[in-house]
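In: model this:
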Amino acid sequence: MLKYIQTLVCVAVIAAFAVSCQSGNSDVREAARENIDAQTVQPANQAQNPNVQQPATPAVPAGPTTSMTFNETTFDFGTVNEGEMVSHTYKFTNTGSETLVLSDAKGSCGCTVPKWPREPIAPGASADITVEFNSKNKKGKRNQKVTITANTNPPQSFIYLTGEVIPAEGGDAPAITQ
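Out: Sure thing, here's the model as predicted:
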């Protein structure tokens, strides 16, 4: 999220610079400055211009961070046949003193899909992330990673699904060399 904000600010600065170089019109430069002010994230204690539309609240709060602890970070699903679906639920607890907000959870590929809570999690409260792995067209040893982004330090945590997928009959089995 921080990279997104930085990118947005850089684009706005470049746009304002281009506009100010191309026009001697002070109204255009003032409009560009207001646009930059509207897109810049300011500290909470800094006075805000009431005439400038404020940006939407970022998905990951720029304020206090907290911590989360998983009961387990790796689940070994063992051996499955190609095409089977694997699902596992990871329990976690907000072990910090601030509200926990998960802003994203992404699998390492399209075959690994996490479902995570969108509502804030109070300090001391627990919640679940369910991960589904579709083994269709996947063969051999697997180590599927899910990246969770939250208002924690560091902002990303990882959970894993591991196991082995047996190729379907007629599928490409590993070649045996002699």
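In: C-alpha from now on. contacts and neighbour counts both.
Out: OK.
In: Need the nearest residue in space to the one residue sitting closest to the centre of the chain, chain neighbours excluded.
Out: Centroid-nearest residue in the chain: D104, 3.1 Å away (criterion: Cα atoms, centre = their mean). Of all residues not flanking D104 in the chain, T149 sits nearest, at 5.1 Å (Cα to Cα, 6 or more residues apart in numbering).
In: Show me the contact partners of the helix or strand harbouring the residue nearest to the centre of the chain.
Out: D104 is located in strand 102-107, with elements delineated by DSSP states H and E. Contact with strand 102-107 is made by 59-60, 113-118, 120, 144-151, as judged by Cα atoms under 8 Å, 6 or more residues apart in numbering.
In: Now the second one, please; I'll put the structures next to each other:
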Amino acid sequence: MKYFKVPALMLGAALMVFACDSKTENASDLAAKNAELEQRLARLEAAQPVATPTNVVSNTPSDPSSLGQFKFEETDFNFGTIDEGKVIEKIFKFTNEGQAPLVISNITASCGCTSPDWSKTPVKPGEEGFVKVVFNSTAKTGAQAPTVTIQANTTPNVTRLSMRGNVTPKLSASPVAAGPVKRD
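Out: Coordinates of the predicted model:
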């Protein structure tokens, strides 16, 4: 039996007809109606072939000789517990274990408190590069987990690095009164 791609509306209508008629007809009548519906669908498919959309991207395997390959020493850094306002800087070093120069095309941070910097020139096979992540904990308290997303000519083409830790709030110099002050 061949399977066809059928628009949902047509299939729904066919099923409704089939369901409504099934109460009053026997099995041989239902089989005949089912065969007739399949023939109609086949004629519709033949009359209107399915066109491939123009924005479809073919999914062909990449040539390994055209790709770089990250080998990070670590991809997750735990900075522990710090005081609010402290700036943490971590350099994630990597080696290109691919067969082609590794090119980082873009790096984005998960929030405005994190800023990345990286090797801007292609990293040749066997050579080292870096991604520097700076986390500013000003106005950030509690558990924090900033990340950076790297886009490069690797497989997969997206790699994530993360930092995590806890930020303790600053103690304010002047205590804030909670409510009206009672005077004697």
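In: Excluding chain neighbours, give the residue nearest to the aligned partner of G126 of the second structure in the first structure in space.
Out: Using TM-score structural alignment, the partner of G126 of the second structure in the first structure is G124. With Cα to Cα, 6+ apart as the criterion, G124 of the first structure has its nearest non-adjacent residue at 5.2 Å, and that residue is N94.
In: my guess is the one you found contacts P120, does it?
Out: No: applying Cα atoms under 8 Å as the test, N94 of the first structure and P120 come out as separate, 10.0 Å apart.
In: still on that earlier bit, what's the following helix or strand after the strand holding D104 of the first structure?
Out: With DSSP H and E setting the assignment, the helix or strand that follows strand 102-107 of the first structure is strand 112-115.
In: Pretty sure N134 of the first structure sits against N81.
Out: No: here N134 of the first structure does not reach N81: they are 10.7 Å apart, not a contact under Cα under 8 Å.
In: circling back: relative to the second structure, which residues correspond to the strand holding D104 of the first structure?
Out: Aligning strand 102-107 of the first structure against the second structure (TM-score structural alignment) gives residues 104-109.
In: and S115 of the second structure, what does it touch?
Out: Neighbouring residues of S115 of the second structure by Cα under 8 Å, 6+ apart: A109, V133, V134, F135.
In: do you know how far it is from T147 of the second structure?
Out: 10 Å (Cα to Cα, to the nearest Å).
In: repeat for P101 of the second structure
Out: For P101 of the second structure, the distance to T147 of the second structure - Cα to Cα - is 25 Å.
In: What of K71 of the second structure?
Out: Using Cα to Cα, K71 of the second structure is found at 18 Å from T147 of the second structure.
In: In terms of neighbours, single out the busier of N94 and P120 of the first structure.
Out: Higher neighbour count among N94 of the first structure and P120: N94, with 22 against 12, using other Cα atoms under 10 Å.
In: could I get the contacts of S115 of the second structure as JSON lines with neighbour count, secondary structure and distance to S28 of the second structure?
Out: As requested, these are arranged in JSON lines below (neighbours: other Cα atoms under 10 Å; DSSP: H, G, I helix; E, B strand; the rest coil; distance: Cα to Cα, whole Å):
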{"residue": "A109", "neighbour count": "20", "secondary structure": "strand", "distance to S28 of the second structure": "64"}
{"residue": "V133", "neighbour count": "23", "secondary structure": "strand", "distance to S28 of the second structure": "71"}
{"residue": "V134", "neighbour count": "18", "secondary structure": "strand", "distance to S28 of the second structure": "73"}
{"residue": "F135", "neighbour count": "24", "secondary structure": "strand", "distance to S28 of the second structure": "72"}
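In: Between the residues you listed, which sits nearest R43 of the second structure?
Out: Of all these, A109 has the smallest distance to R43 of the second structure: 53.2 Å, by Cα to Cα.
In: Residue in the first structure paired with D83 of the second structure?
Out: Under the alignment by TM-score structural alignment, D83 of the second structure pairs with N81 in the first structure.
In: Quick check, its match in contact with P167.
Out: Yes: under the criterion of Cα under 8 Å, N81 of the first structure is in contact with P167, at a separation of 6.5 Å.
In: Looking at those two, which is more packed in?
Out: Each of N81 of the first structure and P167 has its neighbours counted (other Cα under 10 Å); P167 has more, 20 against 16.
In: residues contacting the more buried one?
Out: For P167 of the first structure, the contact set (Cα under 8 Å, 6+ apart) comprises N81, E82, K138, K139, G140, A173.
In: Repeat the analysis, applying 6 Å as the threshold.
Out: Residues in contact with P167 of the first structure (Cα atoms under 6 Å, 6 or more residues apart in numbering) are E82, K139.
In: which one in the second structure is aligned with it?
Out: Structural alignment places P167 of the first structure opposite P169 in the second structure (criterion: TM-score structural alignment).
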